[in-house]
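Student: Provided below for reference: sequence and predicted model.
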Amino acid sequence: MADAVIPPAVLRNLSDKLYEKRKNAALEVEGIVKSLAATGDHEKISIVINLLTNEFTSSTQANHRKGGLIGLAAATVGLTTEAAQHLNQIVPPVLDSFVDQDNRVRYYACEALYNIAKVVRGDFIIFFNHIFDALCKLSADSDPNVQSAAHLLDRLVKDIVTESDQFSIEEFIPLLRERMNVLNPYVRQFLVGWITVLDSVPDIDMLGFLPDFLDGLFNMLSDSSHEIRQQADSALSEFLQEIKNSPSVDYGRMAEILVQRAASLDEFTRLTAITWINEFVKLGGEQLVPYYADILGAILPCISDKEEKIRVVARETNEELRAIKADPAEGFDVAAILSIARRQLSSEWEATRIEALHWISTLLNGHRIEVLSFLNDIFDTLLKALSDPSDEVVLLVLEVHACIAKDLLHFRQLVVFLVHNFRNDHSLLEKRGALIIRRLCVLLDAERIYRELSTILEGEADLDFASIMVQALNLILLTSSELSELRDLLKQSLVNSAGKDLFVSLYASWCHSPMAIISLCLLAQVSI
């Protein structure tokens, strides 16, 4: 039947090794199909297409496959406006040829689909995902001629998609997401090119699907190719600008991605991620409340980044975040944020440890009851922080401790733990004892501190430690400007009942050290 439609000579020439003969045969096929279309004989047209598919594009002979591809393109040209109803026959065998082992066959497949697309334009959008997938692979083809042909086809497909109202972004996104983590540089350029083009189409909402491919774009920021890094950065900058101008954005899903990327080993990726987080905190505000802990976990390490630009943005973001008033009822997770701050107290960087302490103070001031309910989780870490090599950190830790110890229960707990730490670590007492005691005396009232310490030391079983501790307290009492009022009170022990009461309170424990008790009596002007 097919032989009756297409002369045998034309079929022979269609599989000839010479391109010119194949081309002329294809023109014959185009004319035949054009005539059939004019009479509306679509049954014979289907027979011709099946012949080209079964006998040519599926052949084991490369020249047959080339002839079949050029023949299918010619048939489409012959059909012109009638081509749409035969696309399900025409397009699949062409797409199958994109993975042919022969470089020239792949080249002709690109050329054939290009010519088909020029004829049918938007009607072939139903095959878009398959075409995109094929082009994605061909963009990294080993043959430069195939790559070149694929680029031409790609440009045409982009033009068709941007003018079509049949394109479905919802169906396309899963395919894009699946491809975004491919490492091949040609594929990456191909993907960024498509993202940029689709984002430029007013009727396509790429921003709404940004969380699906945002991580892939960030991944490209550390590509070895400068051009790919630049393209990815340009695309991200455009999206960030759109986010600023958009009334509704899914900040949450993207925040999770940015938090991960803020810890990237690549400096440029970290800077971009922390810049996005900064904008999100300013724009998203309350929407980001459930993600505050994760965001804080990303910001605090960046405050000590080796790159100054990152440090500056991280500090600004940290201040913005701390300034937002949030309530646990809105999803503000005090425990999670407290946990992040506690973890960062172990950071090797002083600036990060300092900011972690500022956060604990902020939480104590704003959510004291909640923080105290989780005190057991952070108290040991706060006590260990008293051994920090940085004086600034230690002073801040003491402020936190003082804030916790405002009520009697926690005050006693603090002093008991402090003595326990001094007993277990004599070097802490030696190196930081004076600083710790003096600062607590300022923050929590000197008399109260000394009375509590004396009560604890009075019953101390380790007499050697008790003697050392009392000597340290006595030296601080005699020499520190912060304790001048306490000294004045003790000097009035003989005439002032409050002074006498204090002297009696200290006396029992000061007896652990002969020199200390003598000093105390001389200060109080009491005879021994």
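Tutor: Received, thanks. Numbers count the residues shown, from 1 in each chain.

Student: going forward, measure contacts between C-alpha atoms and count neighbours the same way
Tutor: OK.

Student: so Asp333 makes contact with Leu288?
Tutor: No - under the criterion of Cα atoms under 8 Å, Asp333 is not in contact with Leu288, lying 11.5 Å apart.

Student: neighbour-wise, which of the two wins?
Tutor: For the pair Asp333 and Leu288, the greater number of neighbours falls to Leu288 (22 against 19), based on other Cα atoms under 10 Å.

Student: so who does that one touch?
Tutor: Applying Cα atoms under 8 Å, 6 or more residues apart in numbering to Leu288 gives the contacts 251-252, 281.

Student: here comes the other one, which I'd like you to weigh against the first:
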Amino acid sequence: MNPTILSPAIIRMLHDKLYERRKVAALEIEKQVRSYANEGSSIQIQETVTLLARDYTLSQNPNSRKGGLIGLAACAIALGSQNIQPYLESLLKPVLICSSDQDSRMRYFACESLYNIVKVSRSDTLPYFNELFDVLSKLSSDPDTNVRNGSELLDRLLKDIVTETPAFDVAAFVLLLRERFYTKKPHTRRFLVQWLICIMSIPEIDTLAFLRELLDALFLILGDSSKEIRNMCQNMLNEFLVKIGDTPQRVDFNGMINIVVGHCQSPDTLIKGTALEWLHKFIKYAGPQILPFASGIVGAILSTLACEEPEHKNVKETAKMANQSLMKLIGSNYDQKDQEHESSLPLKEMVSVFKQYLYSKSTVTKCAVIRWISHLLVQIPYSIFNHIEQLFPEVMRMLTDHADEVVLKTLECLAEIASSPAGKPIDSKLSVGTRQNLNASTQSLTSPLVLNVYFTKFIHHLLELFKTDNNLLEVRSTFIIRQLCALLNAENVFRAIAEALCVEGKKEDELFVDGENPKFCAHAVKKINSILMTSSELQELRDKLKNGEGSETSDFFCCLYKSWCHNAVATITLCLLTQNYQQCCQLLNKFSDFELTVEFLLELDKLVQLLESPIFAFLRLQLLESPCRRYLTKSLYSLLMLLPQSRSFDTLCHRLNCVPNPHLLPELSEHSNSGNRLDDVDFDELFQHFVTVQRQHAAFRKHKRLQASAAIHAT
């Protein structure tokens, strides 16, 4: 190498501390190199570039390094775009090294030198794009404002070159972005997002092909503290969504869905809201393609619905829309009747998600879970029934929830379980009538009712809940039973409850009401009888008991009677409703053999009030012309004699005093001797059953008193 390639004057000025002197030297170098280029003296050009790189830009003297930088830029300008390519690496490498110098002024001059070199070389610079991009990403967050401003000029120039060059390697560039996208430096984030916006503006580049590599980091950048960066990132994500909607067939939904699902659970409201919007669009554009990921999607939606903060209101609305869209994708075509083959849906994972979010504190979330289970029971009953043993106890537990909406949805879900065609049908007298369809898309609002074994399990579990939670029995039982009657036919519900109350002890694999606890049975019958007698929804059932004929009505009456025997007043009420007045007389006369407790007298008081209600208007009219008025009148007088002097006594007495003289009433026919309307019922057997049950109750009360007395003496 010729050390005298530069004149002593140029060398002296390159080492000078004044910028103006170094600039004069650079102009001289430019003239000299241009002369070499015109003469084709490539050796002299290379020697000049090498000398500046080695002896100046790598010098320990800061002024010399600055002189080397401006000298290399002068060489590039002198060479021009036609001649620079062979020397480009020698020009760039030393300048790139100086760009990381500790001196901010040195970094600024390096930016200036790079700008001049790149401006001349244009597309020839692209083989060194990675090195340039790496330097720019660092300079974009430089603490010195002048350096950042200088890097922005170079950045814009490089973007112009990339935009106008069709041969730009996008795949390699995406790898560069992905490596740096997880930075938390705001300036670097802004730099990276701006570059991605630049690439997206090039029509020839299919950025959707690389979206999977960048999506996770973009969502993280969306949570930046800078409003400007957040807005830039959000606008870019919105633009990506538009592109996805235009060409969904080119989108790797399966590769990105888990990324979106993960960010749906972000604590940042903007990230969460944007991710849910993406999730909603993915469901819309991808359709059934994303169903294998349904468990994760459902989990993301349910966790969002559990958010109670006011700022999450719009986010929750988006989650609801996404939830509805996902539910619509699951139709009956996904059902597997063959139990040996699993459904193509991730039902096992979905069931785990359902169980998890049924413990949520959010009413909206719990309702959404129960709606999901009901939807699957309607659309894919056979597939979901493979997991029903896990779901059934969890759904039953929701009956104790504090929110009426949750309880209502739970009852609808349990009705779907109990009447699902996938369950084993009940071999009994249940399954009569029709039931309402919960699926609004079905053509008919009602369908034939076929109950399965889970109906029996449901009733037994319900009575167990009533037994262990007295508040549930007192406060919620009316609401629960009325809804069940609307969903599963009132006769089915009351028959099943009556049969369960009749069972004593426990049998393997089934839960029954404990026969050793008659107090609960009496209280339950009292409550259920009140529902039967007063609920407007049960008018049809009362009419059947009151006026129905044939063996079916008689059988139903006997079923109720045997369990109603746990409560004496309820039994009397049932006999009065069914117009079996002779049996009523027999029962009332037997009361003299039993202890008349205060609770019993209070129930008689309520019975008198019930007899004055419109429900028993037929009974009051029968005092005038019914062929069985003899036993009816005797029953009411017997009831009057049992009552203490009270307002109810006065009410009933006044009512009986209103009955005209028997001589003024129509003569009783020869067929009026029978005081029971149901003539195919063995009332003697029923009476003996009543006596037996009441004696058990009497023995139970005596046992309790003895226990209480022993406890007092023990203390």
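Tutor: Nice, thanks for sending it over. Every value quoted in this text rests on a predicted model; they were computed, and no experiment measured them.

Student: could you dump the contacts of Leu288 of the first structure into CSV and include distance to Ala2 of the first structure?
Tutor: What follows is the contacts of Leu288 of the first structure, written out as CSV (distance: Cα to Cα, whole Å):
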residue, distance to Ala2 of the first structure
Tyr251, 60
Gly252, 61
Val281, 68
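
Student: across to the second structure, which of those residues hold up?
Tutor: Comparing the contacts of Leu288 of the first structure with the second structure on both residues aligned by TM-score structural alignment, their matches' Cα atoms under 8 Å, the contacts found in both are 251-252, 281.

Student: please pick the buried ones from these.
Tutor: Buried members of those, counted by 16 or more other Cα atoms under 10 Å: 251-252, 281.

Student: inside strands: which ones of those?
Tutor: With DSSP state E as the criterion, strands contain none of these.

Student: those in helices, which ones?
Tutor: Within these, residues falling in helices by DSSP state H are 251-252, 281.

Student: gap between the spatially most central residue of the second structure and Leu639 of the second structure?
Tutor: The centre of the second structure sits closest to Leu302, judged by Cα atoms, centre = their mean, with a distance of 2.3 Å. To Leu639 of the second structure, Leu302 of the second structure is 57 Å away according to Cα to Cα, to the nearest Å.

Student: how about Arg156 of the second structure?
Tutor: 101 Å.

Student: check Ala403 of the second structure too.
Tutor: 41 Å.

Student: which of the two has more neighbours?
Tutor: Comparing Ala403 of the second structure with Leu639 by neighbour count (other Cα under 10 Å), the higher total belongs to Leu639, at 22 against 15.

Student: Cys110 of the first structure -> the second structure?
Tutor: The alignment partner of Cys110 of the first structure in the second structure, by TM-score structural alignment, is Cys111.

Student: immediately after the helix or strand its match falls within, which helix or strand?
Tutor: When elements are assigned from DSSP states H and E, Cys111 of the second structure belongs to helix 104-121. Going down the chain from helix 104-121 of the second structure, the next helix or strand is helix 129-139, by DSSP H and E.

Student: who's in contact with the closest residue to the residue nearest to the centre of the second structure other than its chain neighbours?
Tutor: Nearest residue to Leu302 of the second structure in three dimensions, chain neighbours excluded: Thr365, at 5.6 Å (Cα to Cα, 6 or more residues apart in numbering). With contacts defined as Cα under 8 Å, 6+ apart, Thr365 of the second structure is in contact with 302-303, 305-306, 357-358.

Student: what lines up with Thr365 of the second structure in the first structure?
Tutor: Match for Thr365 of the second structure (TM-score structural alignment): Thr352.

Student: helices of the stretch 401-550 of the second structure, start to end?
Tutor: Assigned by DSSP state H, counting those that start in this stretch, the stretch 401-550 of the second structure shows helices spanning 404-418, 453-468, 470-471, 477-488, 490-502, 518-534, 539-547.

Student: and the helix or strand hosting Gln582 of the second structure, what's buried?
Tutor: Under the criterion of DSSP H and E, Gln582 of the second structure resides in helix 581-590. Counting neighbours by 16+ other Cα under 10 Å, one finds that the buried residues in helix 581-590 of the second structure are 581-588.

Student: just stretch 108-127 of the second structure next, same as before
Tutor: Buried residues in stretch 108-127 of the second structure (16+ other Cα under 10 Å): 108-126.

Student: one more: stretch 47-61 of the first structure?
Tutor: Under the neighbour-count criterion of 16+ other Cα under 10 Å, stretch 47-61 of the first structure has 48-53, 56-58 buried.

Student: neighbours of Gly227 of the second structure, how many?
Tutor: Rather than Gly, residue 227 of the second structure is Lys. 11.

Student: matching residues in the first structure for the helix or strand that comes right after the helix holding Gln582 of the second structure?
Tutor: Using DSSP H and E, the helix or strand that follows helix 581-590 of the second structure in sequence is helix 598-611. Alignment of helix 598-611 of the second structure against the first structure: no match, by TM-score structural alignment.

Student: what's the first helix or strand after helix 598-611 of the second structure?
Tutor: Later in the chain than helix 598-611 of the second structure, the nearest helix or strand by DSSP H and E is helix 617-625.

Student: chain center to that next one: distance?
Tutor: With Cα atoms, centre = their mean, to the nearest Å as the basis, helix 617-625 of the second structure stands 56 Å off its chain's centre.

Student: before we move on, back to that, among the buried residues of stretch 47-61 of the first structure, which are in helices?
Tutor: 48-51.
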